[in-house]
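In: just a sequence and a predicted model for now, questions to come.
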Amino acid sequence: MSTRVENLLLSLDAVRVFKCLGDETRLLLMLLIRHERELCVCEMTHTLDDSQPKVSRHLAQLRNCGLLNDRRDGQWVYYGLAPTLPEWVIAILDAATVAEAARLAALQERLTAMGNRPERQLEMC
């Protein structure tokens, strides 16, 4: 495990997590990514109807908190949940998913209707 990942895991305490998830945009990004397993920036900007700089700034904050990881595939940058999230963080996301069910359903419809979505080279499990 890299030193950066170890440092993030050590610093992943409840206060830090709640500060990261305390913003509406960041919470919705986490819930969308959790549902879809992986999304690129263009999909998230379309779904939330927000600017690319705003979404990218929030994604960087979530990544710096240790909640997300990213990968580049050509021109696309995909974001997914950090694979090492503790169960208590998953439980928080589960509760937030229930609380935001109606809004998430509307956002997922918007995502599904998006034209020109980037195609994944690997099928998600």
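Out: Looks like it came in fine.
In: could you use CA atoms for every contact and neighbour count after this?
Out: Noted.
In: excluding sequence neighbours, find me the nearest residue to Y78.
Out: Nearest non-adjacent residue to Y78, counting by Cα to Cα, 6 or more residues apart in numbering: C40, 4.2 Å away.
In: distance of that neighbour from L12?
Out: 24 Å (Cα to Cα, to the nearest Å).
In: and the residue most central in space within the chain, what does it touch?
Out: Using Cα atoms, centre = their mean, the residue of the chain that lies closest to the mean C-alpha position is M30, 3.5 Å off. Residues in contact with M30, defined by Cα atoms under 8 Å, 6 or more residues apart in numbering, are 81, 93.
In: distance of it relative to A105?
Out: 14 Å.
In: and R120, which of the three is it?
Out: Classification of R120 by DSSP: H, G, I helix; E, B strand; the rest coil places it in coil.
In: neighbours of it, just the number please.
Out: Close neighbours of R120, defined as other Cα atoms under 10 Å, add up to 12.
In: take a look at this one as well, against the first:
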Amino acid sequence: MNLNPVIFFKGLSDETRLRCMLLLSHEGELCVCELTSALDDIQPKISRHLSQLKQAKLLLDRRQGQWVFYRLNPELPDWAKQTLDKTCSQNQAFIQPNLAALKKMAGRPDAPRCN
């Protein structure tokens, strides 16, 4: 995959999209309802941001019953994966509240986790 750095960084330029990408980098795969809960935001807003990331080819999705799960595009170039991994590992305090909210979420969909 030949990813234009402008497209990649534009995808990360919004805080909601950045948090989604970092949570997906950390967790491997999450459904829209999990991201909604983790980010304490409304589903239409989260879905709009996920759609933008998918259109930029940064994310892939899959349907499992009523759930739509998102994950990082495995074809992201190494530099993009490394940027996300490093940002996630060096900024745990940034996503810690989101991870805590995710952990407390009741009724999480049962899906195989990548992580």
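Out: All right, it came through fine. Keep in mind that this is a model prediction, so the values were computed, not measured.
In: and the residue nearest to the centre of the first structure, what's its match in the second structure?
Out: Aligned counterpart of M30 of the first structure in the second structure: M21 (TM-score structural alignment).
In: related to what we said a few turns ago, give me the element the residue nearest to the centre of the first structure is part of.
Out: helix 24-36 (DSSP states H and E).
In: contact partners for L32 of the first structure?
Out: 104, 108.
In: so which bits of stretch 14-33 of the first structure are buried?
Out: Within stretch 14-33 of the first structure, the residues that count as buried by 16 or more other Cα atoms under 10 Å are 17, 20-21, 25-33.
In: in the second structure, what residue spans correspond to helices?
Out: 5-12, 15-27, 32-39, 43-55, 78-90, 92-104 (DSSP state H).
In: give me the mean deviation of the first one from the first structure.
Out: To tie it back to what came earlier, the one meant is helix 5-12 of the second structure. Taken over the aligned residues, the distance from helix 5-12 of the second structure to the first structure averages 0.7 Å (mean Cα distance after the TM-score superposition for the first structure).
In: how about the fourth one?
Out: In the superposition with the first structure, the average deviation recorded for helix 43-55 of the second structure is 0.4 Å (mean Cα distance after the TM-score superposition for the first structure).
In: residue range for that helix in the first structure?
Out: Using TM-score structural alignment, helix 43-55 of the second structure pairs with 52-64 in the first structure.
In: the matching stretch: how far from the chain's middle?
Out: With Cα atoms, centre = their mean, to the nearest Å as the basis, stretch 52-64 of the first structure stands 9 Å off its chain's centre.
In: measure the residue nearest to the centre of the first structure to G115 of the first structure for me?
Out: Taking Cα to Cα, one finds M30 of the first structure at 22 Å from G115 of the first structure.
In: cool, T84 of the first structure as well?
Out: Counting by Cα to Cα - T84 of the first structure and G115 of the first structure are separated by 32 Å.
In: same check, this time on V15 of the first structure
Out: Counting by Cα to Cα - V15 of the first structure and G115 of the first structure are separated by 38 Å.
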